[in-house]
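Novice: Attaching a predicted model along with its sequence, questions to come.
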Amino acid sequence: MFGTSGIRGPVGETVTAAVALDVGRALGAHLRTRGDPRRVVVGRDPRESGTLLVDALAAGLRETGVDVLDAGVAATPTVARAVGPMDAGAGVVVTASHNPAPDNGIKLWQPSGQAFDADRRDDIERRVTASDWDLEAWDGLGSRTTVEATTAHRERLVEATAPLAEQVVIDLGNGAGGVTVDALTDLGCAVETLNAQPDGSFPGRPSEPTAANCESLATLVRESDATVGVAHDGDADRLRAVAGDGTYLSGDVTLALFAADAASAGDRVAVPVDTSLAVEEYLAERGVGVERTPVGDTYVAATATAPDVAFGGEPSGAWIWPDETLCPDGPYAACRLVALASERPLAERASEIPTYPIERGSRTAEGKTAVMERVRERLLAAYDESRVSTLDGVRVETDDGWFLLRASGTQPLVRVTAEAREKERAAALFEEASEYVETASGR
């Protein structure tokens, strides 16, 4: 039921009102068993399907005696950061994040701002499967009230950031990230927006802020006096960046910039296994170590709870400052990014970060779990054990690069990634990795 980013998929298929109702009931029972506050903050991104899904989720919560604090349309970090201050036991965001308009999903949050970990997700899934909950009688139902969460989020962003006077372009992607505009305006920035009207059909551009989807943003930044461009996805947990010269910064470069700013010598930074080796090398020059995690902001956040981890990030655009919050907070990342740009142009900073050729692709793999087990066995036999990590899929370190094989969470595919310092070697590693999949698949 749960992937690395909660429940997510096509509305009417994977995600239905019935699923939302059962998750609400299961969450209510989960909170009761743990003795947690029986209040839940609920919000959604602008997708129209979110209206009925929130209604069903709220009904399930109320049937188990839980009070629903409805934040309406709000960014995912807005809801996640409201759970603790509102003395709630959990938060729920109905969102498919960067997925296309036909999808929706459900993601659960702890009072710390961290997403539900594996144990808590497993308990919800078990309860849904077994219908393990008790429903209240008419006089024991929970309430549903409207709450304002965005103002508190904006105020926190302003409080945590020194005044700024930059010209900024923000592409909201028709999503829920308007709090970024308000916060940067309050901080003293001149803000121009793209795709600012919330619309869950995403008419302006696809929700995921890739380089191809952010061409208009890059062009506007390049042809204006803007210092920086910011792009969010549908629920604003992600941020991607454009330097003042119109260059779209890769996720690895942005990760290195944020990490170098947040961490000091002796600190560590949490990054997933598919992060470029250039990030590790750049940080090592500054005495900062790297702790690799499985792919997914949930795993990055869990590692970021360690006292010597100053920052966690994913090249996909999720950024976590553990001293601020354990949720990926795109609006907070925007404030940090503009502050960096105000001190020194992002293009100059980025020019100091090495970039290496990287190859990405997929191979069809029916029975992908069994295929990956055979791949794992063969790679452990072919390489010294010290060079093989099975933290998430199988990652193999070589003298001049690495390759990673991971099963897709939703499709009969194995994802293949390879990186090296030379283009030819990256291509060779990619082919080698792909051959392991082909062989393990019996082809």
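Specialist: Nice, I can see it.
Novice: make it CA atoms for all contacts and neighbour counts henceforth
Specialist: Will do.
Novice: Please enumerate the strands of the stretch 101-250 of the chain.
Specialist: 103-109, 144-146, 167-171, 190-194, 228-232, 239-243 (DSSP state E, counting those that start in this stretch).
Novice: swap that for the stretch 301-443 of the chain, please
Specialist: Ranges of strands within the stretch 301-443 of the chain are 309-314, 318-320, 358-364, 388-389, 394-398, 401-407, 413-420, based on DSSP E, counting those that start in this stretch.
Novice: Show me what the fourth one is packed against.
Specialist: Under the contact criterion of 3 or more Cα pairs under 8 Å, 6 or more residues apart in numbering; DSSP states H and E, the helices and strands touching strand 388-389 comprise strand 394-398.
Novice: before we move on, back to that, for Trp138, which of the strands of the stretch 301-443 of the chain is the nearest?
Specialist: Nearest to Trp138 among the strands of the stretch 301-443 of the chain is strand 318-320; the distance by Cα to Cα comes to 42.2 Å.
Novice: can you list the residues that contact the closest one?
Specialist: Applying Cα atoms under 8 Å, 6 or more residues apart in numbering, the contact partners of strand 318-320 are 237-239, 255, 297, 301, 304, 311-313, 326-330, 333.
Novice: ranking those residues by neighbours, who comes first?
Specialist: Gly312 (33 neighbours; other Cα atoms under 10 Å).
Novice: Please compare the first structure with the one that follows:
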Amino acid sequence: MKLFGSSGTRGVAIADLSPEFALRVAKAAGTVWETDRVAVARDTRTTGELLCNAAAAGIAAVGCDVDRLGEVPTPAVGRYCAVRETPCVLVTASHNPPEFNGIKLVGDDGVELQVDALERVENHVLGEEFDEADWRGAGQTTHIDGVNDAYVESVVDAVDRAAIADADLTVAVDPGHGAGSLTNPAIYRRLGCSVRTVNAQPDGRFPGRLPEPVPEHLGDLQRLVRSSDADLGIAHDGDADRAVFVDETGAYIEGDASLAALAADALSAGDAAVSAVNVSQRLVDVCEDVGADLELTPIGATNIITRVRELQAAGKRVPIAGEGNGGVFFPEYRLSRDGAYIAARFLELLADGRPASEVVVPYADYVNVRHNVSYDSDAELDRLLGAAEAYVREAAAEPNTTDGYRLDYGDAWVLVRPSGTEPKVRVYAEARSADRAEELADGVLAALEDAR
């Protein structure tokens, strides 16, 4: 796909992702979807309103009525779409920096469109093939209230509220000024937790921290956990479909470790888990221990969703899927990532009295490193990927080419691949020691830098 990457389409707002482009995507989606009503929603980014205005105009121009949901977390959109059987054009750039924005397309089942559906929409965008209405058939707009409140209720009702409340937990929450600011502190309070917050004012400039919940952005949360004696710190990305954690000591919990802990709780023998090609050995070990299958896909929510649906259609139970970036699916709840639900499931793990640090101890044996190499043109990207290919040809391991190049060494692995959402080549490595992981990553990075 040329327009839609591993999780929608994104770019610098107005400069790259323009209102005209949003209009065309919305007209194409309205043309492809067999419906008379489409929702439009956004996260807290400052350019969200103008892009939503363009998307709403495009939807109305092809004869569909428009439900304007306003500022809502991505999982709240998923719930609305599933309950109302209404698809949505969602304006969000998730974890990207403030200058970015993007578009995700959510089906009337509340799930992001699969690859084949996205390709149909993309073909209409590129071919400018739109079923435009005449003036008498233009769609009408309705502003919908209560979407966030209904979402809060749905998450609280979906987990073991009594067990969490009985544990008398104190939770520190950092929504990062994103859409989760509007819902998630309330969810944890409704679950019976004492809640402390930081960066919890919705603000599309993201003044307190950048939207991606990576360790270097979570100093405020770590300090809050320590100063408030919290049992757990929870951080979300800009659209609140991910959750990462800080333990009771203020230490960052690797996303791969929290995914493994959640998987160990969810999986049984004969089940399947789905993850991406950058899967950690931690999840591999959990699946082997419980007798579950592990299916790998290219990186990105769209690819994981597609594979989960294929397995479910074949009669396979898939209770958990996702990646080690905090984006976890619980397909039996909903086949979309939901940061508040992920965090609530982790709070259930603490309900037996174990501290967060103890919950993840079995999955702490590996060290992950990740580096990004930026590029400015397609020609530079080609040089970088050519260097990566040459590097793996000479490596003492057989490459897995599901998505980029992954080299498994038994005790460690390294992966190099182009990002699906940013102009970067990503290098991941994992090993039982930081030195070994950095050694593997540095080898690839040196080859990429030489290619410049």
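Specialist: Cool, the structure landed. Just so it is clear, the structure is predicted and the values come from calculations on it, not from any experiment.
Novice: Run a quick neighbour tally on Val111 of the second structure.
Specialist: Val111 of the second structure has 23 nearby residues by other Cα under 10 Å.
Novice: Show the contacting residues for the equivalent of it over in the first structure.
Specialist: When the first structure is aligned by TM-score structural alignment, Val111 of the second structure is paired with Gln114. Taking Cα under 8 Å, 6+ apart, we find Gln114 of the first structure in contact with 80, 298, 301-302, 325-327.
Novice: what about 10 Å?
Specialist: Counting by Cα atoms under 10 Å, 6 or more residues apart in numbering, Gln114 of the first structure makes contact with 80-81, 91, 108, 297-302, 305, 320, 322, 325-328.
Novice: where's Val290 of the second structure relative to Asp265 of the second structure, distance?
Specialist: For Val290 of the second structure, the distance to Asp265 of the second structure equals 10 Å [Cα to Cα, to the nearest Å].
Novice: for Leu440 of the second structure, same thing?
Specialist: Leu440 of the second structure is 32 Å from Asp265 of the second structure, by Cα to Cα.
Novice: In terms of neighbours, single out the busier of those two.
Specialist: Each of Leu440 of the second structure and Asp265 has its neighbours counted (other Cα under 10 Å); Leu440 has more, 22 against 16.
Novice: Need the counterpart of the more buried one in the first structure.
Specialist: By TM-score structural alignment, Leu440 of the second structure lines up with Leu429.
Novice: isn't Pro331 of the second structure right next to Leu311, touching?
Specialist: No. Using Cα atoms under 10 Å, Pro331 of the second structure is not in contact with Leu311; the gap is 11.2 Å.
Novice: Name the residues contacting each of those two.
Specialist: In contact with both Pro331 of the second structure and Leu311: 317-318, using Cα under 10 Å, 6+ apart.
Novice: got the contact list for whatever residue of the first structure lines up with Glu358 of the second structure?
Specialist: Using TM-score structural alignment, the equivalent of Glu358 of the second structure in the first structure is Glu348. Residues in contact with Glu348 of the first structure, defined by Cα under 10 Å, 6+ apart, are 243-245, 341.
Novice: got it, and Asp70 of the first structure?
Specialist: By Cα under 10 Å, 6+ apart, the neighbours of Asp70 of the first structure are 40-44, 54-55, 58, 79, 92, 144-149.
Novice: residue farthest from the centroid of the second structure?
Specialist: Arg136 (39.8 Å; Cα atoms, centre = their mean).
Novice: Give the equivalent position in the first structure for it.
Specialist: Match for Arg136 of the second structure (TM-score structural alignment): Asp139.
Novice: State the distance from that match to Ala101 of the first structure.
Specialist: The gap separating Asp139 of the first structure from Ala101 of the first structure is 39 Å, by Cα to Cα.
Novice: Please apply the same query to Ala278 of the first structure.
Specialist: Applying Cα to Cα to Ala278 of the first structure and Ala101 of the first structure gives a distance of 34 Å.
Novice: Looking at these two, which has the bigger crowd around it?
Specialist: Taking other Cα under 10 Å, Ala278 of the first structure and Ala101 do not tie; Ala101 has more neighbours (22 against 19).
Novice: show me what contacts the counterpart of the more buried one in the second structure?
Specialist: Under the alignment (TM-score structural alignment), Ala101 of the first structure pairs with Pro98 of the second structure. Going by Cα under 10 Å, 6+ apart, Pro98 of the second structure touches 12-13, 44-47, 203-207, 210-211, 238.
Novice: Trace Leu347 of the second structure over to the first structure, please.
Specialist: Match for Leu347 of the second structure (TM-score structural alignment): Val338.
Novice: count of neighbours near that match?
Specialist: If we define neighbours as other Cα under 10 Å, then Val338 of the first structure has 26 of them.
Novice: Skip the chain neighbours and tell me the closest residue to it.
Specialist: Val228 (6.6 Å; Cα to Cα, 6 or more residues apart in numbering).
Novice: Return the residues in contact with that neighbour.
Specialist: Per Cα under 10 Å, 6+ apart, neighbours of Val228 of the first structure: 166-170, 217-218, 221-222, 241-247, 334, 337-342, 345-347.
Novice: What of Gly401 of the first structure?
Specialist: 276-277, 356-358, 418-422, 425-426, 429.
Novice: Ala344 of the second structure touches Pro185, doesn't it?
Specialist: No. Using Cα under 10 Å, Ala344 of the second structure is not in contact with Pro185, being 11.5 Å away.
Novice: can you list residues touching both of those two?
Specialist: Joint contacts of Ala344 of the second structure and Pro185 (Cα under 10 Å, 6+ apart) are 191, 234.
Novice: Distance check, the alignment partner in the second structure of Ser5 of the first structure against Asn325 of the second structure.
Specialist: Alignment note (TM-score structural alignment): Ser5 of the first structure maps to Ser7 of the second structure. Going from Ser7 of the second structure to Asn325 of the second structure by Cα to Cα gives 14 Å.
Novice: Who has more neighbours out of the two?
Specialist: Ser7 (21 against 17).
Novice: that older thread, can you lay out the contacts of Pro98 of the second structure as a markdown table showing distance to Ala387 of the second structure and neighbour count?
Specialist: Converted to a markdown table, the contacts of Pro98 of the second structure look like this (distance: Cα to Cα, whole Å; neighbours: other Cα atoms under 10 Å):
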| residue | distance to Ala387 of the second structure | neighbour count |
| --- | --- | --- |
| Val12 | 28 | 17 |
| Ala13 | 31 | 20 |
| Thr44 | 39 | 28 |
| Arg45 | 36 | 28 |
| Thr46 | 38 | 17 |
| Thr47 | 37 | 23 |
| Asp203 | 41 | 20 |
| Gly204 | 38 | 21 |
| Arg205 | 37 | 18 |
| Phe206 | 36 | 20 |
| Pro207 | 38 | 13 |
| Leu210 | 31 | 21 |
| Pro211 | 31 | 27 |
| Gly238 | 33 | 33 |
